[in-house]
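Visitor: Show me how the following folds:
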Amino acid sequence: MADIFDVIADGTRRDILQLLLARRQGGQNGTSVSQIVSSLGVSQPTVSKHLKVLRDSDLVSVREEGQHRYYSLSPAPLDAVDDWLVPFLIDEGETDAVVASLPDSAVHAADLVGRAAASAKHAVTSVWSKLPGR
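Guide: Model (predicted):
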């Protein structure tokens, strides 16, 4: 399996992941290759090549219905990226003291809130950058 950082280093793969995330948040249960091609304006062979890399890295799952394949985001492998980045973003000594004093359920809740905040920030930034005149 390729290193997760190598996988997400490619802009087209990041665009595919962002599209799948947005469609999942919009209530879509899978996205076809043709929808990805249409949304990103990238050729079908290019999209297929990148989807294979994302599948091999377990970042997407595929559901087959007849001749159609529907892709969905599987973000669990991105935890490795999160684990690598977090130490750069926080003061470890301060955080260790706070975390040690919290019950496990509070630590879990804080993790969920942090992820939700990061997701909301990303969504707002993404929409903001697509506004005309930006």
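Visitor: going forward, measure contacts between C-alpha atoms and count neighbours the same way
Guide: Noted.
Visitor: Look through this protein and tell me its longest helix.
Guide: In terms of residue count, the longest helix belonging to the chain (DSSP state H) is helix 104-130.
Visitor: Helices along this structure, start to end?
Guide: Under DSSP H, the chain gives helices at 4-8, 11-25, 33-40, 44-56, 79-89, 92-100, 104-130.
Visitor: To residue 67, which of those lies closest?
Guide: With Cα to Cα, the closest approach to residue 67 among the helices of the chain belongs to helix 33-40: 11.2 Å.
Visitor: I'd like the structure of this one too, to check against the first:
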Amino acid sequence: MDVTVVDPQAASVAAAIQNILTVSKRGPRLCPVRDVLDRVGDKWSLLAILHLGSAEAVRFNELRKQIDGISQRMLTVTLRSLEADGLVTRTAYAEVPPRVEYRLTALGQSLLGAVIALGNWATAHAPAIAQARQAFAG
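Guide: Below you'll find the predicted structure:
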């Protein structure tokens, strides 16, 4: 009789991966992982989420100054996409000049933890990645 010893953590990881892959086999339009990664995996969304998560409310021009290299148009497009997904809320105040503030919603706040974890991972592993790239380039 063959006995296979399985690490419970590895089995848990394998089950989680299998669950995600099973969902993705339903097609790209029905895959929640692909859908979310398409949105937050673009060039600017994660930075916007991080900056919005660092304050109660952020005005448009303040956010634009904080995100180095983003154009006014691209910030507008990014914020509208995040708003459409329910991650960001936009509040316009009837003042002269008009004042618009952006905040993370509760859903956006729940995503912020994963974004911070990804950022911490990237920071911790950046030297190893740079070394691997250099070794690969030869």
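Visitor: now the helices of the first structure in CSV, with distance to residue 72 of the first structure and mean neighbour count?
Guide: Compiled in CSV, the helices of the first structure are given as follows (distance: least, Cα to Cα, whole Å; neighbours: other Cα atoms under 10 Å):
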stretch, distance to residue 72 of the first structure, mean neighbour count
helix 4-8, 16, 14
helix 11-25, 6, 17
helix 33-40, 11, 15
helix 44-56, 10, 16
helix 79-89, 17, 11
helix 92-100, 33, 10
helix 104-130, 17, 12
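Visitor: Any chance of TSV for those, columns distance to residue 70 of the first structure?
Guide: Output for those, formatted as TSV (distance: least, Cα to Cα, whole Å):
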stretch	distance to residue 70 of the first structure
helix 4-8	20
helix 11-25	10
helix 33-40	7
helix 44-56	11
helix 79-89	23
helix 92-100	40
helix 104-130	23
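Visitor: Ok, which of the ones you listed comes nearest residue 65 of the first structure?
Guide: Here helix 33-40 is closest among the helices of the first structure (Cα to Cα), at 12.5 Å.
Visitor: Now find how far off-centre that closest one is within its chain.
Guide: 17 Å (Cα atoms, centre = their mean, to the nearest Å).
Visitor: For it, give me every contacting residue.
Guide: With contacts defined as Cα atoms under 8 Å, 6 or more residues apart in numbering, helix 33-40 of the first structure is touched by 15, 16, 19, 43, 44, 47, 48, 69, 70, 71.
Visitor: at 7 Å instead, please
Guide: The contact list for helix 33-40 of the first structure (Cα atoms under 7 Å, 6 or more residues apart in numbering) reads 43, 44, 47, 69.
Visitor: Looking at those residues, which one is closest to residue 61 of the first structure?
Guide: When the contacts of helix 33-40 of the first structure are ranked by distance to residue 61 of the first structure (Cα to Cα), residue 69 comes first, at 9.9 Å.
Visitor: Just list the residues touching the aligned partner of residue 53 of the second structure in the first structure, thanks.
Guide: Using TM-score structural alignment, the partner of residue 53 of the second structure in the first structure is residue 21. Contacts of residue 21 of the first structure were listed using Cα under 7 Å, 6+ apart, and they are residue 73.
Visitor: ok, back up a step: which of the contacts of helix 33-40 of the first structure sits closest to residue 105 of the first structure?
Guide: Taking Cα to Cα as the measure, residue 105 of the first structure sits nearest to residue 69 out of the contacts of helix 33-40 of the first structure, at 38.3 Å.
Visitor: right, and the closest one touches residue 30 too?
Guide: No - distance between residue 69 of the first structure and residue 30: 8.6 Å, which falls outside the contact criterion (Cα atoms under 7 Å).
Visitor: neighbour-wise, which of those two wins?
Guide: residue 30 (18 against 15; other Cα atoms under 10 Å).
Visitor: pretty sure the more buried one contacts residue 72?
Guide: Yes - at 4.8 Å, residue 30 of the first structure and residue 72 qualify as touching, with contact defined as Cα under 7 Å.
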